[in-house]
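In: Whatever this is, show me its structure:
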Amino acid sequence: MVLPVAPQIESDMREERSRFMTFANFPTRNVLGLRLAQAGFFYTGCDEIVKCFCCHRYYSRWHTNDVIFRTGSFMHAADCAFMLGTDSSNVPMQDGPS
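Out: Coordinates of the predicted model:
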């Protein structure tokens, strides 16, 4: 069972930095929070469950024998605008001063 994420928190997840911050207490150590945040996911705070901010699909099937888990389209809904590159609400982290 997945507990719902508060709507105001979920709307903040459009920002990659906000998504990345949710992984501070993520229990799965073979998965990089930065990579998941860049892939559109945030940690729900429940078990090892992450959720896409755009398509709202949950993912939790981690391969514990992988050194670093691979992210990809298989984690998203087939029509996920973020995955398809048509979403305009994502706010990526800046690499440095502009």
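In: Every contact and neighbour count from this point should use C-alpha atoms.
Out: OK.
In: Give me the secondary structure label for E10.
Out: Classification of E10 using DSSP: H, G, I helix; E, B strand; the rest coil returns helix.
In: burial of it, as a residue count?
Out: 19 (other CA atoms under 10 Å).
In: Can you tell me how far F42 is from P7?
Out: 14 Å (CA to CA, to the nearest Å).
In: now do R19
Out: Counting by CA to CA, the gap from R19 to P7 is 14 Å.
In: and for comparison, fold this next one:
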Amino acid sequence: MIINVKEITGPYCGQYDEGELLYNVVCPLLLEKQSIVLDFSGVALLSSSFLNAAISKLFHKFGADFLISHLFITGMKKVDRFVLNRMIKEAKEIRDYQPI
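Out: Below is the predicted model of the structure:
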């Protein structure tokens, strides 16, 4: 299934609550084990706050192994991809953290 992010949030993805809108669309589909393509084409602004709500929460809930095989991202600007990759790394570290 292809989900056009701009159709859900508009071209400015800057706030946490906008990310939650996307999360609320994607999460139930992933619970059904559907494969999803998030298309960020036409998104003019993408903040880390939005990505935390939309994507990082998915890594906390489903884990990296599941998402690598079920969630695909396209149409994202290079700078936004850099921020996303950094956030994914942090989300994986938090999920894998074991207190001493």
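In: How alike are these chains, TM-score-wise?
Out: TM-score of the superposed chains, computed with TM-score structural alignment, normalised by the length of the first structure, equals 0.31; 57 aligned residues with a CA RMSD of 4.7 Å.
In: So for F42 and P7 of the first structure, which sits in the more crowded spot?
Out: Counting neighbours by other CA under 10 Å for F42 of the first structure and for P7 shows that F42 has the greater number, 29 against 9.
In: Quick one: end-to-end length of stretch 50-70 of the second structure, please.
Out: 20 Å.
In: how far is it from where the chain is centred?
Out: Computed by CA atoms, centre = their mean, to the nearest Å, the separation of stretch 50-70 of the second structure from the middle of its chain amounts to 6 Å.
In: In terms of helices and strands, where is F42 of the first structure?
Out: Per DSSP states H and E, F42 of the first structure falls inside strand 41-43.
In: What residues sit buried inside whatever helix or strand K89 of the second structure lives in?
Out: Assessed by DSSP H and E, K89 of the second structure sits inside helix 78-96. By 16 or more other CA atoms under 10 Å, the buried positions in helix 78-96 of the second structure come out as 80, 84, 87-88, 91.
In: on that earlier part again, could you list every helix and strand in contact with the helix or strand following the strand holding F42 of the first structure?
Out: Per DSSP H and E, the first helix or strand lying C-terminal to strand 41-43 of the first structure is strand 50-52. Strand 50-52 of the first structure sits against strand 41-43, strand 58-59, with contacts defined as 3 or more CA pairs under 8 Å, 6 or more residues apart in numbering; DSSP states H and E.
In: Make a markdown table out of the ones you listed and add distance to F82 of the first structure.
Out: What follows is these, written out as a markdown table (distance: least, CA to CA, whole Å):
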| stretch | distance to F82 of the first structure |
| --- | --- |
| strand 41-43 | 10 |
| strand 58-59 | 14 |
